[in-house]
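In: build me a structure from this.
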Amino acid sequence: MTQKAVVLDEQAIGRALTRIAHQIIEKNKGIQDCVLVGIRTRGIFIAKRLATRIEEIEGNSIAVGELDITLYRDDLTIKTDNQEPLVKGSDIPFSINDKKVILVDDVLYTGRTVRAGLDALIDLGRPAAIQLAVLVDRGHRELPIRADYVGKNIPTSSIERIVVELSEVDQADQVSIFEN
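Out: Now for the predicted structure:
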């Protein structure tokens, strides 16, 4: 794969997350009864960054949980080549019942990861609502899923790949387009 372009640098990612934090607060008229749940791996770090920004804006903290969707994927047998999948487990130390859950991920593509996340959340409880926040929406949906909050829409072709790098995992903050 060849890197075609860097579409978001560290500052652009920061601005996008600040904008999403403001939108979450505005749409929900504050953060009462709201929780953030990040999808492993990079969604968790984006959720934590959003929580920091929301706390800076509102002066109140918002709960953050981690969701492992490994066992909910519809491509599990394809991805693991019939080996045991690596399950890290979810860490949601609060009830999601009657809460507005903001599900957070890095890239929205076909919608299948989000569908798995929705299934996993429903197994944990009955939220009042589920909203979706993503850093990047690249299009090409295979399921009828749309994000409520998007950092940046990046139209791509099917031969391109979006790579999100976050300092917590990758020692850098940037979003790039790669081409096969």
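In: please make it C-alpha for all contacts and neighbour counts, starting now.
Out: OK.
In: all strands of the chain, in order?
Out: Secondary structure of the chain (DSSP state E): strands at 2-8, 34-39, 63-67, 100-108, 129-137, 149-153, 160-165, 174-179.
In: so which elements touch the first one?
Out: The helices and strands touching strand 2-8, judged by 3 or more C-alpha pairs under 8 Å, 6 or more residues apart in numbering; DSSP states H and E, are strand 174-179.
In: and the strand it packs on, what other elements does it pack with?
Out: strand 2-8, strand 160-165.
In: most neighbours per residue, which of those?
Out: strand 160-165 (a mean of 19; mean count of other C-alpha atoms under 10 Å).
In: roughly how far out does that one sit from the chain middle?
Out: 14 Å (C-alpha atoms, centre = their mean, to the nearest Å).
In: got a list of what the nearest residue to R141 once chain neighbours are set aside touches?
Out: Counting by C-alpha to C-alpha, 6 or more residues apart in numbering, T110 is the residue found nearest to R141 once chain neighbours are left out, at 4.0 Å. The contact partners of T110, taken as C-alpha atoms under 8 Å, 6 or more residues apart in numbering, are G139, H140, R141, E142, L143.
In: please provide the structure for the following sequence as well, for comparison with the first:
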Amino acid sequence: MSVALPAPDMTRAITRIAHEILERNLGSETVTLLGIPTRGAHLALRIAAAIESIAGAPVECGTLDITMHRDDLRLRAPRALAPTRIPPSGIENRNVVLIDDVLFSGRTIRAALDALGEVGRPKTVQLAVLVDRGHRQLPIRADYVGKNLPTSPQQIIKVHLVETDGADEVLLEEVAG
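Out: The predicted structure follows:
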């Protein structure tokens, strides 16, 4: 297992993503960040803090549980639903930025788009990910990427965050096969 993104690089990537979101959306007034649990929710809070630090104004932030919209529900072990928390202003006519830790096949984001459609109709939907590892199965791409990390299908990306794992790092692991 090797460290693909150490803690200082993760912090820089999150700060860069925050700057890019502000630039593209001409500030934070119309932006709502929605993290996909579990690690995407923590990343959304970090990006929100970075945006507030840069812009001097808060940004709407919440979570979007996608569990019931996944196309692999019957193939995976059951997991508890995470709460969906939509900010009081809602998502109508807002620039919603979905946030996740790793973009791989695109299926998680497809599920997020389905879940978002049940909540409301945003003005735009953008995607921010800490790591884009390639191997898309659906025509989905991120608007904001912390690190492009080309991988083989025999590799696994593990994102560790202080909030859930006690440390900040992205690990690249070879799968014996």
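In: how alike are these chains, TM-score-wise?
Out: Here the superposed chains carry a TM-score of 0.96, computed using TM-score structural alignment, normalised by the length of the second structure; 174 aligned residues with a C-alpha RMSD of 0.9 Å.
In: and V64 of the first structure, what's its match in the second structure?
Out: Under the alignment (TM-score structural alignment), V64 of the first structure pairs with C61 in the second structure.
In: give the contact list for its match.
Out: C61 of the second structure neighbours (C-alpha under 8 Å, 6+ apart): T32, L33, L34, G35, A44, L45, A48, I86, P87.
In: and the buried ones among these, selectable in PyMOL?
Out: Here is the PyMOL command that selects only those of these that count as buried (16 or more other C-alpha atoms under 10 Å):
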select buried, resi 32+33+34+35+44+45+48+86
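In: which of the contacts of C61 of the second structure lies closest to P78 of the second structure?
Out: The nearest member of these to P78 of the second structure, counting by C-alpha to C-alpha, is G35 at 20.7 Å.
In: just the buried ones from the contacts of T110 of the first structure?
Out: Buried by 16+ other C-alpha under 10 Å: G139, out of the contacts of T110 of the first structure.
In: and the contacts of T110 of the first structure, which is closest to S167 of the first structure?
Out: G139 (25.1 Å).
In: pretty sure the closest one contacts L108?
Out: Yes - counting by C-alpha atoms under 8 Å, G139 of the first structure touches L108, with 7.2 Å between them.
In: any idea which residue sits dead centre in the first structure?
Out: D105 (1.0 Å; C-alpha atoms, centre = their mean).
In: for that residue, which non-adjacent residue is spatially closest?
Out: That would be G43: by C-alpha to C-alpha, 6+ apart, it lies 3.9 Å from D105 of the first structure.
In: with L8 of the first structure instead?
Out: Nearest one to L8 of the first structure, counting by C-alpha to C-alpha, 6+ apart, is V175 at 4.9 Å.
In: go on, R49 of the first structure?
Out: R49 of the first structure's closest residue in space is L17 (C-alpha to C-alpha, 6+ apart), at 7.5 Å.
In: can you count the residues close to the residue mapped onto that neighbour from the second structure?
Out: Under the alignment defined by TM-score structural alignment, L17 of the first structure corresponds to I14 in the second structure. By other C-alpha atoms under 10 Å, 25 other residues sit near I14 of the second structure.
In: wouldn't I14 of the second structure be in contact with L45 here?
Out: No - the criterion here is C-alpha under 8 Å, and I14 of the second structure misses it with L45 at 10.5 Å.
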